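Novice: Build the 3D model from these lines:
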Amino acid sequence: MSEDLARGPATPQHASPEALTPTSAAEREPILDVLRGFALLGILLINIEFMRGADFYRAFSEAGSTDAATGVDRAVHFATGWLAAGKFLSSFAIMFGIGAGIIAMRALETGRSPRRVLARRYALLIPLGLAHMVLLFPGDILFLYGVAGMVLLAFVGLRAKAALWWAGGALAVLLVLSAGLVGLSAIAPEPPSDDPFTVGMEEFFDARAEQAVTAHQDGSYGDVVAANAWLALFTQVFSLVIIPWVVALFLIGFAVARAGWIRDLAAHRGRLRTAMVAGLGLGLPLNLATGRLGPMSQGAVMSGGDVDGVVIWSTAGQIIGAPILAIGYLSALALLCLRIGPIRPLAAVGRMSLSAYLLQSVLALAVFSGFGLFDRLSPAQGMLVVLGIWTVLLVVCPLWLRSFRFGPVEWLWRIWTYGRRQPIRNA
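Specialist: Now for the predicted structure:
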C-alpha cells in the first residue's frame, strides 16, 4: 500500500494534447456514485436543522442547548450530533477530492493541464453557491467548495503519499489551534449579564431570528431572500474559517484517486476492511461529545457558553473524529456494494449530485416557507421531512437518468468545464 501511495499511477507522455471529455456512463465506477449519493443524502440530516427554523441564531444565546427538547427530540439531537454532524460533510468532501483526482489523471493522460480544467470547474461553483445561499438555502456548501477547490489547485501535482502528509499535517495544526482557542475561551472572564456588547449581540440575533420566522411564515419570497442573506452572512463566514479543514479532506480523497485504488475497488477489499474497522472503531467514540451537544454544537463555544470537557472533546471530534468516522462509513458502504452490487437509486443520486443538492433546497423551501411550517416543526418532525425529500430524490433521479446522461445542472457544468456543448440525451 505504501508503494502505491508513494508512486501513484504512471503519467503518460503525449506529443500533443487530446480532447478531454466528461467521463462516460460506461467509464464510471458505480460504487463511487453510490458513495457520493450516500454522502449527499446524509448532509440533509444536518441541513434540515437550518432549514426548519431559526435555531442557528438561538444557538448564540442558548449555547446550543437542547434542554427544551424532550423524549424523541432529544434522541434525534443526540443521534444527529453523534452520527451525522460533520460526518457527511467530511464524506462528501472526500468524494469531491476523489473526483478531482480522477479528473486530474484523465487530463494528464490526454496531455492537458489538470489545473486549467479544475480551475474552470471550481470557478462556476462560486457564483452558483452565492445564488443558492441567497435564493434557496443560506447553509450552502458550493461557495465553500469553489473557494477550497481553488486552494486545492496548488496540490494537484502531488503524489498520493505527499497529499496524505499534507492532509494529516493540516488536520494536526488545526487541532492544536482549535484546542488553543477553546482553552482561551475557557480561561477568559465571563462578561457580566448587563454588558452592553453582550446584550446588544443577543438583541441582534433575536431580531434576526424574528425576521427569519416572519419572512418564512408570513412574508413574501423577497422577505425570505432578505432573511437568507443575513443568515448566509454568518454561515459563510464560518465556512471560510474551515477552508483548511475542507482542503485537507479534499487531499485525502485526491490521494485515494491518485494511488489508483478506485480503478479496482475489489482488489482492495482488505484495505477497505481495515479502514472500516479503524474508522468506526475510533470515530464512534471520538464523536460521542458532538452527540451530547447536538447538531449545532459549535454554538456552545461561539456563543461564549461554558467550556468544559464535553466542548473540548467535541472540538477534537469535529476536526479529527468526523473525518475518521466518515472514512469508516464510506469503506463499509463500499464493501457492502462489492458484496451485493451497487445500490442503483443511490448511484443515480450520486451521478447527478449537484442537481440533487439544489433540488433538496427547493423541496425544503417549498415545505417550510411555501406551507408556512418554518419554526413550527420539532427535530423529530423535521426528520420526517428528510425522509420525504430522500424519497423524492431516490425516485426522481433514476427516472431522469433513464432519458438523460447527466443531471441538468451537471450538463451545464460540463459545458462550462470542457468548453463545448455536451449531448445530454441518452443514445
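
Novice: hey, let's count contacts and neighbours off CA atoms from now on
Specialist: OK.

Novice: Could you confirm Glu190 falls within a strand?
Specialist: No: the assignment for Glu190, made by DSSP: H, G, I helix; E, B strand; the rest coil, is coil rather than a strand.

Novice: How many residues are close by it?
Specialist: 12 (other C-alpha atoms under 10 Å).

Novice: and it, how far is that from Ile312?
Specialist: 18 Å (C-alpha to C-alpha, to the nearest Å).

Novice: can you check Gly253 too?
Specialist: Where Ile312 is concerned, Gly253 sits at a distance of 27 Å (C-alpha to C-alpha).

Novice: Please identify which of these two sits among more neighbours.
Specialist: Legend: neighbour count by other C-alpha under 10 Å for Gly253 and Ile312, higher for Gly253 (28 against 18).

Novice: Which helix or strand contains the more buried one?
Specialist: helix 243-258 (DSSP states H and E).

Novice: heading toward the C-terminus, what's the first helix or strand past that helix?
Specialist: helix 269-286.

Novice: Let me know whether Ala356 touches Val349 as I believe.
Specialist: Yes: using C-alpha atoms under 8 Å, Ala356 makes contact with Val349 at a distance of 6.4 Å.

Novice: Mind listing the shared neighbours of the two?
Specialist: Common contact partners of Ala356 and Val349 (C-alpha atoms under 8 Å, 6 or more residues apart in numbering): Leu393, Cys397.

Novice: packing partners for the helix holding Gly253?
Specialist: helix 87-109, helix 142-152, helix 160-187 (3 or more C-alpha pairs under 8 Å, 6 or more residues apart in numbering; DSSP states H and E).

Novice: Proceed likewise with the subsequent sequence, for comparison:
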Amino acid sequence: MTDALMSAPVAAPQRLESLDLLRGFALCGILLVNIISMGGIWEAYVPMSTPNLENPDWSAWLVQHVFLQGSMRGLFTLLFGAGMLLITLRGGSGKGTIEAADVYFRRCIALLVLGVGNVTILLFPGDILYVYGLSGFFLFAFRAARPRALILTSVLLIALLTGFQGASAYKRAVEAREGRAVAESHLPAERLNSKQREALDAYQAAVAARQPTREARAEQTEQRTGGPVSLLKWSVHTWVDYAASSYTIILVMECVAFMLLGMALFKLGVLTGEQSLRFYLLLMAAGYAVGLSINGAQAVAFWRNDFSPELWLSRATYEVGRLGVTLGHVGLILTLWKLNAFGFVGTGLKAMGRMALSNYLAQSAITSLLFYGLDLWGRFDWWTLWGIAAIIWVALAIGSLLWLRVFAFGPMEWALRLVAYGKVPAVRRARLVTAP
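Specialist: Model (predicted):
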C-alpha cells in the first residue's frame, strides 16, 4: 500500500521524511472517506435526503467529493509504487536481484492475505490491500524503467480507463433515459416488450444505486446489527460482490497506473522532497487547478440534475479529476514540509506514516469496535463521523509516537518482514552508540 508496506524499514534518513509525512496524511484522508460507509449504510455515496446545503451532511458530501474522493486512494497508490522501488532497487545496479524479487512477491502475497483478514476478522469489506497485492504482481517488470517510460505508460492506462469508463457511462445513461421514458409512460408490466423491460430494470437499478431503497436499508441494518455471524456474512458477501467481479479489473488497472506514476515521481526525486520549493508550489497549483475544477464541475452537474443516472460526462472525468487532486495534495504537503510549517502535527503524521500498515488495519479494528462492539452503528451523521475520525487520528498518532520510542517499526510491519525475509527480525530500536 505504501512504502512502509513494501520496504524493509530503515532508520528514517532525512530524505525519506517526506514519504512518512505523505503516508500519514493519506491515512488521515482515507479514514474520512471510509468512515462514512463504516458507520452508515454501505452503498450510500450521498446522504439519505434531498440535496440541500443547509443540511450539514450535504456540505460534508461536497467537501468529500471535491477534495477527498479518489484522491486519497490515489496518494496511497503513488506511495505503493515508490515503496516497490525501495525493495527492488536498493543498493545495487538498479536492476534488482532474485533475492529482491523473492522478498517483493512474498510481500504481495502477504498483502492478499491481510486484505482477506481485514474483511473477515476486522469486518471491513472496502479493504484495498487485496487489490494492491494483485496490482503489485504487474509492477516488478517496470522496476528498472526510466521515468519517462513509466509516466507514458501511466498516462496511457489512465487514458484507456477514461475512454472505457466514458463509453460505459454513456451506454448506461442512454439505457437510463430509455428506462425513465418507460417508467413515465405508466404502461402495465404485461404490455412491455423485452427491450422496454430491460430499459426499465436498468433505470430502476441506477436510481437504487444512488439511494438504496427503504427495504434494502432495512435489510442491511438487520445484517449489520444481527450479531457476529450475520455481520461476517454481510462483510464477506459485500466484498465478494466487487472482488470477484469485473470491477476488480478496473481497480487493478487504476492502481497499476498510479503505482507506475509513483515509481516515476520517486525516481525523479519528487516524492522524496528533493525538488525545489518553486516546483512543489507549481505542482500544487497545477494539480488543484485541474483536479478541483473537474471535481467541482462534477458536483455541480450531479447537484443540478438530482444525481440523475442519465449523466455520463461527469462520471467519465473521474480518473483525470482524482489524478489532479492527488498531485495537488503532493504539492501542498511537500510545500508545507519545505517551509517547516507542520510543527508537532508533522511529527504525529510522520510517526503514523512509519507504521502505515499497522495504522491502516488499526482503523478497521477501532471502527469495528465502536460501531459493532459498542452498538453505535447507524447513529451518527456525516460530520459527527468525521469528528470520530479526527479522534482516531489523534489516538493513532500518539500510539505511533509511543510505540516508535521503543520499537523500530510497527507490529504489522514486523509480521510482514517475517513473511518476506523468512526469519524473525529484531523489533526493538537499536541504541545509538557514540564512537570514542
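
Novice: So after superposing, what's the score?
Specialist: The TM-score (TM-score structural alignment, normalised by the length of structure 1) is 0.83; 392 aligned residues with a C-alpha RMSD of 3.0 Å.

Novice: Translate Leu399 of structure 1 into the numbering of structure 2.
Specialist: Matched to structure 2 by TM-score structural alignment, Leu399 of structure 1 sits across from Leu402.

Novice: so how many other residues sit close to its match?
Specialist: 12.

Novice: Check Ile41 of structure 2 too.
Specialist: 21.

Novice: before we move on, what about the one 5 residues further on?
Specialist: A count of nearby residues for Val46 of structure 2, using other C-alpha under 10 Å, gives 18.

Novice: Please determine how far the closest residue to it other than its chain neighbours is located from Ser49 of structure 2.
Specialist: Spatial nearest neighbour of Val46 of structure 2, chain neighbours left out: Trp61 (6.6 Å); criterion: C-alpha to C-alpha, 6 or more residues apart in numbering. Using C-alpha to C-alpha, Trp61 of structure 2 is found at 12 Å from Ser49 of structure 2.

Novice: One more: Gly96 of structure 2?
Specialist: As defined by C-alpha to C-alpha, Gly96 of structure 2 lies at a distance of 54 Å from Ser49 of structure 2.

Novice: Pick out whichever of these two has more residues nearby.
Specialist: Between Gly96 of structure 2 and Ser49, Gly96 has the larger neighbour count (other C-alpha under 10 Å), namely 18 against 10.

Novice: And what about the more buried one, helix, strand or coil?
Specialist: coil.

Novice: if I pick it, what's in contact with it?
Specialist: By C-alpha under 8 Å, 6+ apart, the neighbours of Gly96 of structure 2 are Thr88, Leu89, Arg90, Arg143, Ala144.

Novice: which non-adjacent residue is nearest the second one?
Specialist: With sequence-adjacent residues excluded and distances taken as C-alpha to C-alpha, 6+ apart, Leu89 of structure 2 is closest to Gly96, at 5.1 Å.

Novice: Kindly report the same for the fourth one.
Specialist: When the adjacent residues along the chain are set aside, Arg143 of structure 2 lies closest to Leu85, with 6.5 Å between them (C-alpha to C-alpha, 6+ apart).

Novice: Next, count neighbours for the residue mapped onto that neighbour from structure 1.
Specialist: Counting by TM-score structural alignment, Leu85 of structure 2 lines up with Gly101 in structure 1. By other C-alpha under 10 Å, 26 other residues sit near Gly101 of structure 1.

Novice: Gly101 of structure 1 and Leu124 of structure 1: what is the separation?
Specialist: 18 Å.

Novice: again, but for Glu3 of structure 1
Specialist: 36 Å.

Novice: sorry, back to before: in structure 1, what range does the strand or helix carrying the residue nearest to Val46 of structure 2 match?
Specialist: Trp61 of structure 2 belongs to helix 56-63 when elements are defined using DSSP H and E. Aligning helix 56-63 of structure 2 against structure 1 (TM-score structural alignment) gives residues 72-79.

Novice: So what touches that stretch?
Specialist: Thr66, Thr290, Gly291, Arg292, Leu293, Gly294, Pro295, Ser378, Pro379, Ala380.

Novice: Not counting sequence-adjacent ones, nearest residue to Ala257 of structure 2?
Specialist: That would be Ser154: by C-alpha to C-alpha, 6+ apart, it lies 4.4 Å from Ala257 of structure 2.

Novice: Ignore what I typed, I meant Gly163 of structure 2.
Specialist: In space, Gly163 of structure 2 is closest to Ala316, 7.4 Å off (C-alpha to C-alpha, 6+ apart).

Novice: The helix holding Gly253 of structure 1: average distance to aligned residues in structure 2?
Specialist: Superposing on structure 2 and averaging over aligned pairs (mean C-alpha distance after the TM-score superposition for structure 1), helix 243-258 of structure 1 comes out at 0.9 Å.

Novice: Of Ala356 and Val349 of structure 1, give the one with the bigger neighbour count.
Specialist: A side-by-side neighbour count of Ala356 of structure 1 and Val349, using other C-alpha under 10 Å, places Val349 first with 31 against 26.

Novice: Does the more buried one belong to a helix, a strand or coil?
Specialist: Of the three states, Val349 of structure 1 takes helix under three-state DSSP.

Novice: who's in contact with the aligned partner of it in structure 2?
Specialist: In structure 2, Val349 of structure 1 lines up with Met352, judged by TM-score structural alignment. With contacts defined as C-alpha under 8 Å, 6+ apart, the neighbours of Met352 of structure 2 are Asp20, Arg23, Gly24, Leu27, Asn359, Leu396, Ala397, Ser400, Leu401.

Novice: Heading C-terminal from the helix or strand that contains the fifth one, find the next helix or strand.
Specialist: For Asn359 of structure 2, the enclosing helix or strand under DSSP H and E is helix 356-368. Moving toward the C-terminus from helix 356-368 of structure 2, the next helix or strand (DSSP H and E) is helix 382-406.

Novice: how much does that next one stray from structure 1?
Specialist: Here the mean offset of helix 382-406 of structure 2 against structure 1 after fitting is 1.3 Å, by mean C-alpha distance after the TM-score superposition for structure 1.

Novice: which is the next helix or strand following that helix?
Specialist: Helix 382-406 of structure 2 is succeeded, C-terminally, by helix 411-421 (DSSP H and E).

Novice: Perfect, that will be all.
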